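**Q** next one to model:
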Amino acid sequence: MKYVEITGLYKSFGDTFALENLNLSIEKGEIFGLLGPNGAGKSTTINILLSLLEKDRGNIKICNQELNKNNANIRAKLGIVPQDLAVFEDMTALENVMFFGSLYDLKGKELKEKSLKALEFVGLEDAKKLCKTFSGGMKRRLNIACGIVHEPELLILDEPTVGIDPQSRNHIMKSIKTLNKNGCTVIYTTHYMEEVEAICDNIAIMDKGKVIASGTKEALKEIITDKNKFEIMVNDITEINEKELTAIKGIDSVEFKGNKILVSIDREVNGLNEFILYLSNKAIKILDIQSKVLTLEDVFLNLTGRKLRD
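**A** I've put the predicted structure just below:
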């Protein structure tokens, strides 16, 4: 069952298109990833879904109902975990969650019970602690508790792991998977491709307001099955000229990390031999060479010519 359907969505700010003919289809019960760099249009899409921003044109259906400002029943089914922390520093964890729960008409005993349940779910059982005493990771988890207190059918998370420690990130990833197993449909936006690969069923890669590719991570990687990627460690890179390397037939892209060279090579062209010959002619020794697994970062680079985090 299609839970979210977006067709022909446009949004511009002045002469600049934030979204241009955007089409997305999200199944009920899946974790759907929106992957793209800052400025790709992910947050604009979310704000339109939440009726915080008006579209220029296009159609949006949520649970087979046309989305408009009068659909209070649809909005009650949505939960949002924004990129910017939406918590009050001088309130306790429980007070924060109860405040946001009250916005969804939760009251009295039900409000407190669901608020405590949400805090327990994200691992913040000390409900009476002031938010200003929390670490960045704890605030991120509180942000999630505020977004799920009313038990939404559709949860939208916009960059929920920005600037936090690995332990909190792992906790958030596990929490999202648990919510999904309990029946919650999830839209997850990020520019961290490793997170999308870890938890998402289907993925849409966005760039400059458009979906440039979509499907499972396996299907997306099929786009670049004509590439091989190697990591080559050398003794010295000072004599290497990037323009000379990329001029070699079959060399698709080159990246330097210390004394390591990451190179993408067309499979049908014997570019690796030419690459090694180039290094030999420069009297550069190869210390190690490894074949690397292709990632969604490679897909994005192949489609746009840019790194995801440029």
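
**Q** all contacts plus neighbour counts: C-alpha atoms, from now on.
**A** Noted.

**Q** K117 falls within a helix, correct?
**A** Yes - K117 forms part of a helix when assessed by DSSP: H, G, I helix; E, B strand; the rest coil.

**Q** excluding chain neighbours, what is closest to it?
**A** With CA to CA, 6 or more residues apart in numbering as the criterion, K117 has its nearest non-adjacent residue at 7.8 Å, and that residue is V149.

**Q** and that neighbour, what is it in contact with?
**A** Shown in contact with V149 (CA atoms under 8 Å, 6 or more residues apart in numbering): V97, F100, G101, K114, S115, K117, A118.

**Q** one more, for comparison:
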Amino acid sequence: MENVKIEELYKQFSEKIIFENANATFESGKISFLMAPNGFGKTTLIKLLSGLQKEDSGRIKNLHIHQDSFTLYDDLSLYGNLSGYKNIEIFTKFKYSKEEIDEVAIRYLPSSRLKKKISIYSLGEGKKISLIIWELLTPKLSMMDEITNGLDYQALADLKKVLSEAKTDKIILLTGHDFSFYEDIIDNLYVLSDYKIIQEMKWKDYGVKGTYEKYFAPRN
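**A** This next block holds a predicted model:
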């Protein structure tokens, strides 16, 4: 499977530069983690990689744009007036039977809840619907922004296991601030700093939290 590559990326909004001559390679078979405070371009980068935004200059080599990829944002875009089941069917293009959906969904939500409209779901329940869709689709490229928000302890434990198993021959790109969740499952860590994408090769020496403090702790 082809890696996703970023070459000499430049992106600016009005007067604010987000990326300048940024380079990175996200590898197949690895879980990659994007690290930065809010406002440093993590979500922008995911939107660039998914084709929702266009780079000003440079090149993004992603053969999976618009096909065989899945992006999960913290703000979900589900149909509130439809049931959990109906949302799953729509987003998976009606490829799966109810039995096949239930086989995956059982780890996240009971069948009785899936029959209810999304509008009454909590944030965590809505995110679980998106995770059910993701598991059913088994995309080659997965990008997840703040995936842990709203999930309970058991859902987080299950998600760790599923992500670790899913990375084989796939590219998984994660971003978030729940560092303890990501510590055990990520392979590569990338820091967004000074308009660049820096692969921190020694992140395991510092840990995820320590790496964040290395780059972003206040300087006296």
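
**Q** please state their TM-score.
**A** The TM-score (TM-score structural alignment, normalised by the length of structure 2) is 0.84; 217 aligned residues with a CA RMSD of 2.6 Å.

**Q** picking that back up, next, give me the two most distant ones among the contacts of V149 of structure 1.
**A** F100 and K117 (13.9 Å; CA to CA).

**Q** these two - which one has more neighbours?
**A** Higher neighbour count among F100 of structure 1 and K117: F100, with 21 against 17, using other CA atoms under 10 Å.

**Q** so the more buried one sits against A145, correct?
**A** No - using CA atoms under 8 Å, F100 of structure 1 is not in contact with A145, being 9.4 Å away.

**Q** and F216 of structure 2, what is it in contact with?
**A** Contact analysis of F216 of structure 2 by CA under 8 Å, 6+ apart lists A36, P37.

**Q** which one in structure 1 is aligned with it?
**A** In structure 1, the residue paired with F216 of structure 2 is T304, using TM-score structural alignment.

**Q** cool, Y10 of structure 2 as well?
**A** In structure 1, Y10 of structure 2 lands on Y10 (TM-score structural alignment).

**Q** which residues touch that match?
**A** F17, A18, L19, E20, N21, L22, K55, D56, R57, G58.

**Q** N202 of structure 1 now?
**A** E30, I31, F32, G33, S214, G215, T216, K217.

**Q** with secondary structure and neighbour count added, can I get these in a markdown table?
**A** Output for those, formatted as a markdown table (DSSP: H, G, I helix; E, B strand; the rest coil; neighbours: other CA atoms under 10 Å):
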| residue | secondary structure | neighbour count |
| --- | --- | --- |
| E30 | coil | 21 |
| I31 | strand | 27 |
| F32 | strand | 25 |
| G33 | strand | 28 |
| S214 | strand | 18 |
| G215 | strand | 15 |
| T216 | coil | 16 |
| K217 | helix | 19 |
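
**Q** closest to N73 of structure 1 among the residues you listed?
**A** For the contacts of N202 of structure 1, the minimum distance to N73 of structure 1 (CA to CA) is 21.2 Å, reached by E30.

**Q** what's the counterpart of that closest one in structure 2?
**A** In structure 2, the residue matched to E30 of structure 1 (TM-score structural alignment) is K30.

**Q** check contacts around its match.
**A** K167, T168, K170, I171, I172, I186, D187, N188.

**Q** let's see which of the contacts of Y10 of structure 1 end up in strands.
**A** Taking DSSP state E as the definition of strands, the contacts of Y10 of structure 1 contribute F17, A18, L19, E20, N21, L22, R57, G58.

**Q** which ones are touching N23 of structure 2?
**A** K5, I6, E7, E8, L9, K196, I197.

**Q** who's in contact with the spatially most central residue of structure 2?
**A** Nearest residue to the geometric centre of structure 2 (CA atoms, centre = their mean): M144, 1.1 Å. M144 of structure 2 makes contacts with T71, L72, Y73, I172, L173, L174, T175, as judged by CA under 8 Å, 6+ apart.

**Q** closest to K140 of structure 2 out of these?
**A** Using CA to CA, the contacts of M144 of structure 2 come closest to K140 of structure 2 at I172, 8.3 Å.

**Q** quick one: what's aligned to that closest one in structure 1?
**A** I172 of structure 2 maps onto V186 in structure 1, by TM-score structural alignment.

**Q** before we move on, back to that, drop anything exposed from the ones in strands among the contacts of Y10 of structure 1.
**A** For the ones in strands among the contacts of Y10 of structure 1, a burial check counting by 16 or more other CA atoms under 10 Å picks out A18, L19, E20, N21, L22.

**Q** could you check how far the third one is from S43 of structure 1?
**A** Distance of E20 of structure 1 to S43 of structure 1, given as CA to CA, to the nearest Å: 14 Å.

**Q** same check on the fourth one?
**A** Shown here: N21 of structure 1 relative to S43 of structure 1, a distance of 16 Å by CA to CA.

**Q** same check, this time on the second one
**A** If you measure L19 of structure 1 against S43 of structure 1 using CA to CA, the figure is 10 Å.

**Q** what's the closest non-adjacent residue to the counterpart of K128 of structure 2 in structure 1?
**A** Aligned counterpart of K128 of structure 2 in structure 1: R141 (TM-score structural alignment). Ranked by CA to CA, 6+ apart and with sequence neighbours excluded, the top spatial neighbour of R141 of structure 1 is V122, at 5.8 Å.

**Q** residue contacts, the aligned residue in structure 2 for E159 of structure 1?
**A** Alignment note (TM-score structural alignment): E159 of structure 1 maps to E146 of structure 2. E146 of structure 2 makes contact with Y73, D74, L174, T175, G176, H177, according to CA under 8 Å, 6+ apart.

**Q** turn those residues into a markdown table, columns for neighbour count.
**A** Shown next, in a markdown table, are the contacts of E146 of structure 2 (neighbours: other CA atoms under 10 Å):
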| residue | neighbour count |
| --- | --- |
| Y73 | 17 |
| D74 | 16 |
| L174 | 21 |
| T175 | 24 |
| G176 | 21 |
| H177 | 20 |
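
**Q** these in strands, which ones?
**A** L174, T175.

**Q** what residues of stretch 156-173 of structure 2 count as buried?
**A** Quick answer for stretch 156-173 of structure 2 (16+ other CA under 10 Å): L156, L159, K160, L163, S164, A166, K167, K170, I171, I172, L173.

**Q** re the thing from before, which single one of the ones in strands among the contacts of Y10 of structure 1 is nearest to I164 of structure 1?
**A** Taking the ones in strands among the contacts of Y10 of structure 1 together and measuring to I164 of structure 1 by CA to CA, the closest member is A18, at 28.0 Å.
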